[in-house]
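K.L.:
Pasting a predicted model and its sequence here:
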Amino acid sequence: MAPTPRPTPHLAVEPHAVSFSDKLNRLRAAVLGANDGLLSTAGLVMGVAAATTDRSAIWIAGIAGLSAGAISMAIGEYVSVSTQRDTEKSLIAKEARELAEDPEAEFTELVDLYTAKGLSEETARRVATELHAVDPLAAHLDAELGLDADELTNPVHAAVSSAVAFALGALLPLLAIVAPATVRVPVIAVLTVVGLALAGYVSARLGDADRRKAVRRLVLGGLAAMVVTYGIGLLLGTTVA
């Protein structure tokens, strides 16, 4: 009787682990989306601000960039995650079909998988037997594909999260437009650098990476992008004038 309850706690813990990993990935994607919104909008606003001091023109360009970027992010994420979800469903259906057609071969395959992970033949067979008695499909999805049928990616959630993250990141350079024309460009640059540094720090912390290196990469890349767009704005503004 002792081995019987063991699979239940294991299966109860597993969805939480998958869910935590999924939430971590969503949070990291949100940080990257906010960084994208911040940098692309800042570059756009800097370029227009270099060409003209007309606040209305800068506002229109910034809001248009925010809207287009958020919609583009949402559509791109929706299509990408929908494709991933379709693939996951296809793999689940294939595994269910294989279990129905040849359960013995699938059982042997599961034993081999656990043996390859370092378990003895006897232990691997016992684990496979207990898991098959509870939910064979879930056991194979986890061991073979690292999937959980109850934790599939959601394209709608991904699309909304990406759009919102992009929009929130874009708000920072947009707010700087209210600054007087004489200091507008420096204010945009400073706020953008602060936002990029924060995004770099948070993303590095989530990934347990070097914070300073991540911040340095984002800030230097952002400064380069703003210098280029500002230079293009100056050039075009002078040419048009």
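P.N.:
Here it is on my side, so go on. Numbers count the residues shown, from 1 in each chain.
K.L.:
contacts and neighbour counts: CA atoms only from here.
P.N.:
OK.
K.L.:
Strands of this structure, residue ranges please.
P.N.:
Here the chain has no strands by DSSP state E.
K.L.:
And the spatially most central residue of the chain, how close does it get to Leu99?
P.N.:
Central residue of the chain (Cα atoms, centre = their mean): Ala29, 2.4 Å from the mean position. Look at Ala29 and Leu99: by Cα to Cα, to the nearest Å, they are 35 Å apart.
K.L.:
swap in Gly200?
P.N.:
46 Å.
K.L.:
the more surrounded of the two?
P.N.:
More crowded of Gly200 and Leu99, by other Cα atoms under 10 Å: Gly200, with 25 against 17.
K.L.:
How about the contacts made by the more buried one?
P.N.:
By Cα atoms under 8 Å, 6 or more residues apart in numbering, the residues touching Gly200 are Arg211, Ala214, Val215, Leu218.
K.L.:
let's bring in a second one:
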Amino acid sequence: MFTGIIEAIGEVAAMERRGDDLRLRINSGALDLADLKLGDSVATNGVCLTVIDLPGDGYWADVSAETLTCSNYDQLKVGTRCNLEKAMTPTTRLGGHLVSGHVDGVGEVLSRWDEGRSVRFRICAPAALAKFIAAKGSITINGVSLTVNNVDGSEFELNIVPHTLQETTLQEMRGGSRLNLEVDVIARYLERLLQGEQAAEKQSGGLGRDFLAAHGFLGGGA
């Protein structure tokens, strides 16, 4: 797990195709590698990658075909800059929100504009993810934990403060940029719980949410 607070900006140093998969070498920039070992995880532009080699100035990691399909990794090239964060520990301060490093889909920047000293982005998410995105809720963009300002269907807006722009690759994002999105994991678990509850109600025919709503016990009664 991660927090969405970026520790350093790295760079793709090498790429090797392995069938449908990809092997990456990431130069880690200012990321502290002293406590990193083989098998550890590093969120790289929001994707949880497992370290398979430590050449000294960075790390090698394998990327599966599935990850290539559901992320913006198909646009990577040597020299691409990446947001980096090592996995959290039991004593890590949770400055952002709980981030799994499992990208849910790719969004697109529709527009970018200055607002005071901050920058606003309007982003379009895949339709299937829209129900998980809520105003004032959390979302992860290229590994960065951010607060959603408002939502309009599958589109949402973010306000990025100067410090976050300076310390992440979000400063490079423009209209048309494709971004790795991870919705709040709590929202996903809630949906799953509700699906299970609704299935149980239908199977038992008992006193469930649908029954109560149909008989006026839920909703805007007087």
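P.N.:
Thanks, I have it. Computed from a predicted model, the values in this text were never measured in an experiment.
K.L.:
Need the TM-score from the superposition.
P.N.:
The TM-score (TM-score structural alignment, normalised by the length of structure 2) is 0.23; 93 aligned residues with a Cα RMSD of 6.1 Å.
K.L.:
ok, of the contacts of Gly200 of structure 1, which one's closest to Ala189 of structure 1?
P.N.:
Within the contacts of Gly200 of structure 1, the smallest distance to Ala189 of structure 1 is 13.3 Å, found for Leu218 (Cα to Cα).
K.L.:
What distance do you get for the closest one to Ala68 of structure 1?
P.N.:
23 Å.
K.L.:
Among these two, which residue is more densely surrounded?
P.N.:
Ranked by neighbour count (other Cα under 10 Å), Leu218 of structure 1 and Ala68 place Leu218 first, with 21 against 14.
K.L.:
Is it correct that the more buried one is in contact with Val194?
P.N.:
No: here Leu218 of structure 1 lies out of contact with Val194, judged by Cα atoms under 8 Å, at a distance of 10.4 Å.
K.L.:
Nearest residue to Arg17 of structure 2 in space, please, no chain neighbours.
P.N.:
The shortest distance from Arg17 of structure 2 to any non-neighbouring residue, by Cα to Cα, 6 or more residues apart in numbering, is to Arg23 (6.3 Å).
K.L.:
Which helix or strand contains that neighbour?
P.N.:
strand 21-27 (DSSP states H and E).
K.L.:
what are the ranges of the helices in structure 2?
P.N.:
Using DSSP state H, the helices of structure 2 run over 65-70, 162-167, 185-204, 209-214.
K.L.:
Can you add mean neighbour count and distance to Trp113 of structure 2 and give those back as a markdown table?
P.N.:
Shown next, in a markdown table, are the helices of structure 2 (neighbours: other Cα atoms under 10 Å; distance: least, Cα to Cα, whole Å):
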| stretch | mean neighbour count | distance to Trp113 of structure 2 |
| --- | --- | --- |
| helix 65-70 | 14 | 27 |
| helix 162-167 | 13 | 13 |
| helix 185-204 | 13 | 29 |
| helix 209-214 | 13 | 44 |
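K.L.:
So which of those helices is nearest Val109 of structure 2?
P.N.:
Among these, helix 162-167 sits nearest to Val109 of structure 2 (Cα to Cα), with 15.1 Å.
K.L.:
what comes up buried for stretch 25-37 of structure 1?
P.N.:
Arg26, Leu27, Arg28, Ala29, Ala30, Val31, Leu32, Gly33, Ala34, Asn35, Asp36, Gly37 (16 or more other Cα atoms under 10 Å).
K.L.:
Need the max-distance pair from the residues you listed.
P.N.:
Using Cα to Cα, the buried residues of stretch 25-37 of structure 1 span at most 16.2 Å, a distance reached by Arg26 and Gly37.
K.L.:
so where do the strands sit in structure 2?
P.N.:
Here structure 2 has its strands, by DSSP E, at 8-18, 21-27, 41-44, 47-53, 58-63, 81-86, 105-115, 118-124, 138-141, 144-152, 155-160, 178-183.
K.L.:
Go through the first one and flag the buried ones.
P.N.:
By neighbour count, and taking 16+ other Cα under 10 Å as the criterion, the buried residues in strand 8-18 of structure 2 are Ala8, Ile9, Gly10, Glu11, Val12, Ala13, Met15.
K.L.:
relative orientation of it and strand 81-86 in degrees?
P.N.:
100 degrees (axes from the mean of the first three to the mean of the last three Cα atoms, to 10 degrees).
K.L.:
by contact count, what packs against strand 8-18 of structure 2?
P.N.:
Packing partners of strand 8-18 of structure 2 (3 or more Cα pairs under 8 Å, 6 or more residues apart in numbering; DSSP states H and E): strand 21-27, strand 81-86.
K.L.:
and the nearest residue to Val164 of structure 1 once chain neighbours are set aside, how many residues sit next to it?
P.N.:
Distance criterion Cα to Cα, 6+ apart; nearest residue to Val164 of structure 1, sequence neighbours excluded, is Ala70 at 7.1 Å. Ala70 of structure 1: 27 surrounding residues under other Cα under 10 Å.
K.L.:
Val42 of structure 2 too?
P.N.:
24.
K.L.:
That one: what's it in contact with?
P.N.:
Contact analysis of Val42 of structure 2 by Cα under 8 Å, 6+ apart lists Cys48, Leu49, Thr50, Val51, Leu84, Glu85, Lys86, Ala87.
K.L.:
Quick check: the fourth one vs Thr140 of structure 2, distance?
P.N.:
The spacing between Val51 of structure 2 and Thr140 of structure 2, counted by Cα to Cα, is 22 Å.
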